[in-house]
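**Q** what follows is a predicted structure for the sequence shown.
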Amino acid sequence: MTTNNSDLLVMTTTHDDEAKARTLAADVVRARLAACAQVYRIRSVYWWEGEVQDAAEWRIDFKTRAELADPLTGFISEHHDYATPEVVAVPVATGSAAYLEWVRAETAKR
């Protein structure tokens, strides 16, 4: 069964180093700012300092509650090596009721 949601987000950042990405993911989950984090390799093409960059990066997707968006953004900014780390959020429109309740429960323990 699925359920509609307006209180959950998937928040994303990237990192250029796998070990640092995994550490950031674990630190965020330990802080209960997200119920889980997924880390995977991507290729990013972007403007930076007047030039197009093409770089291997590690994407981290965090499953969290919308009310934790600001604290999670602050945590990422404080613990990230990038001068301007990507932090974007996408609302969860629908999903497995049991999974979404698990995300709520795990982040409520904060």
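**A** Yes, it's here.

**Q** only C-alpha atoms for contact and neighbour calcs from this point on.
**A** Will do.

**Q** show me where this protein has its strands.
**A** 2-4, 8-15, 36-48, 51-65, 88-91, 94-96 (DSSP state E).

**Q** how far does the third one sit from its chain's centre?
**A** Its chain's C-alpha centre lies 11 Å from the corresponding centre of strand 36-48 when counted by C-alpha atoms, centre = their mean, to the nearest Å.

**Q** now swap in the fourth one and tell me
**A** Here strand 51-65 is found 9 Å from its chain centre; the criterion is C-alpha atoms, centre = their mean.

**Q** which ones are touching A34?
**A** Contacts of A34 were listed using C-alpha atoms under 8 Å, 6 or more residues apart in numbering, and they are 28, 62-65, 103, 106-107.

**Q** same thing but at 10 Å, please
**A** Residues near A34 by C-alpha atoms under 10 Å, 6 or more residues apart in numbering: 9-11, 25-28, 61-65, 68-69, 72, 103-104, 106-108, 110.

**Q** what comes up buried for stretch 53-72?
**A** Judged by neighbour count (16 or more other C-alpha atoms under 10 Å), stretch 53-72 contains these buried residues: 57-66, 68-69, 72.

**Q** what about versus this one:
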Amino acid sequence: MANGMVIAQTTSDGEDQARALARGAVERKLAAGVHIDAPITAFYWWKSEVETAQEWRISYMTTTDRLPELEAWLHEHHPYDVPQWITLPVSGGSEAYLSWVVEETTRD
């Protein structure tokens, strides 16, 4: 992974909730930046049935060092019983951007 950067993703059932989850993580320096993708359509199994829902994908730019705290914070503030939580390794990128992510997620 490039400088230990990862992209962590979850989803939310509304734009306001997605914005709150994004802002809260950035304010706490758990992520350097967050992208919210406009509504996507999700299909999934839930309680033995196929469900469909409109969701907003939230992508956190963070580091492996901050990942455990971000995950704990997300589970505390997320309204879903079982929120999506996946991480994607970053294998390369602009050194300036990768350094910025590390700098912005470093604890004061």
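**A** Happy to help now that I have it. What you see is a predicted model, and the numbers here were worked out from it, not measured in a lab.

**Q** once they're superposed, what TM-score comes out?
**A** Overlay of the two chains. TM-score (TM-score structural alignment, normalised by the length of structure 2): 0.94; 107 aligned residues with a C-alpha RMSD of 1.2 Å.

**Q** pick the most buried one from the strands of structure 1.
**A** Comparing the strands of structure 1 by mean neighbour count (mean count of other C-alpha atoms under 10 Å), strand 8-15 comes out on top with a mean of 22.

**Q** so that one corresponds to what in structure 2?
**A** The alignment of strand 8-15 of structure 1 onto structure 2 (TM-score structural alignment) covers residues 5-12.

**Q** distance from that stretch to structure 1 after superposition?
**A** In the superposition with structure 1, the average deviation recorded for stretch 5-12 of structure 2 is 0.3 Å (mean C-alpha distance after the TM-score superposition for structure 1).

**Q** what sits against the residue mapped onto E27 of structure 2 from structure 1?
**A** Matched to structure 1 by TM-score structural alignment, E27 of structure 2 sits across from R30. Neighbour list for R30 of structure 1: 24, 36, 107, 110 [criterion: C-alpha under 10 Å, 6+ apart].

**Q** now do stretch 84-94 of structure 1: distance from first to last residue.
**A** 30 Å (C-alpha to C-alpha, to the nearest Å).

**Q** and K20 of structure 1, how close does it get to N4 of structure 1?
**A** K20 of structure 1 is 34 Å from N4 of structure 1, by C-alpha to C-alpha.

**Q** again, but for A31 of structure 1
**A** 26 Å.

**Q** can you check V39 of structure 1 too?
**A** From V39 of structure 1 to N4 of structure 1 the distance is 26 Å (C-alpha to C-alpha).

**Q** any idea what E101 of structure 1 aligns with in structure 2?
**A** Counting by TM-score structural alignment, E101 of structure 1 lines up with S99 in structure 2.

**Q** what's around its match, how many residues?
**A** S99 of structure 2 is flanked by 14 other residues according to other C-alpha atoms under 10 Å.

**Q** so it is in contact with G92, correct?
**A** No - shown here, S99 of structure 2 and G92 do not form a contact pair, counting by C-alpha atoms under 10 Å, at 11.6 Å.

**Q** overlap in contacts, the two.
**A** 2-3, 5.

**Q** what residue of structure 1 takes the place of Q54 of structure 2?
**A** In structure 1, the residue matched to Q54 of structure 2 (TM-score structural alignment) is A56.
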